[in-house]
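*Asks:* coords please:
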Amino acid sequence: MTVTTYQVEGMTCGHCVSSVSAEVGKVSGVSGVEVDLAAKAMTVTSQGPIDEALIDAAVVEAGYQLARIELLPQAGGSCCGSGGCN
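*Replies:* Below you'll find the predicted structure:
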């Protein structure tokens, strides 16, 4: 089982939650969708990894956007700049 959490931008009410849940739930391989309006988060459960482009397309079809988060290496080549993580 694979569980992936995404940030969704633009949701403001229960109808938004229903729309996102319904569209993402139609994606082949998705077995569960939980949307947390307050956190602007969506947790998708599936039997295996699902191409993020399919999830993104479903969220866009519902009228919203996945937040884009890019993690870039910090000073020292580590995730936090301390040099202790690799």
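
*Asks:* Please make it C-alpha for all contacts and neighbour counts, starting now.
*Replies:* OK.

*Asks:* Could you count how many residues lie near Ala38?
*Replies:* 9 (other C-alpha atoms under 10 Å).

*Asks:* likewise Glu52?
*Replies:* Counted with other C-alpha under 10 Å, Glu52 comes out at 12.

*Asks:* Could you also give me the structure for this next sequence, so I can compare it with the first?
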Amino acid sequence: MSRRIPDAGHPTAAAATTTYAVSGMSCGHCRTAVTEAVGALDDVTSVDVDVPGGQVTVTTGGAPDDTAIAAAIDDAGYTLTGRA
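*Replies:* Take a look at the predicted model:
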């Protein structure tokens, strides 16, 4: 039986959870569109969309790429207005 031991020269990045304020969301379609767009990004492990609160919480495998997340939200038809 073999067991993989993490390589000390390549530490694993810690997961990060970041909440963003997003404008323009109003319904279940909005939730689906943002979840799919942001969830398709590399290193994103989960997306939680709070439509009434206008917030999107993104968990990534390391430091979040705010520019890529903003672009994905913009491509979905909404506007990231900053971190919440």
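
*Asks:* residue closest to the middle of structure 2?
*Replies:* Val58 (3.1 Å; C-alpha atoms, centre = their mean).

*Asks:* corresponding residue for that one in structure 1?
*Replies:* Alignment note: Val58 of structure 2 maps to Val44 in structure 1; criterion TM-score structural alignment.

*Asks:* Next, the contact list for the residue nearest to the centre of structure 2, please.
*Replies:* 17-20, 44-48 (C-alpha atoms under 8 Å, 6 or more residues apart in numbering).

*Asks:* Let's see the ChimeraX selection covering just the buried ones among those residues.
*Replies:* Provided next is the ChimeraX selection string for whichever of the contacts of Val58 of structure 2 are buried by 16 or more other C-alpha atoms under 10 Å:
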select :17,19,20,44,45,47,48
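
*Asks:* Aligned against structure 1, show me the partner of Arg31 of structure 2.
*Replies:* Match for Arg31 of structure 2 (TM-score structural alignment): Val17.

*Asks:* Please report the distance of that match from Val33 of structure 1.
*Replies:* Noted for Val17 of structure 1: a distance of 10 Å to Val33 of structure 1, by C-alpha to C-alpha, to the nearest Å.

*Asks:* just Glu23 of structure 1 next, same as before
*Replies:* 10 Å.

*Asks:* in structure 1, which spans are strands?
*Replies:* 2-9, 30-36, 41-46, 65-66 (DSSP state E).
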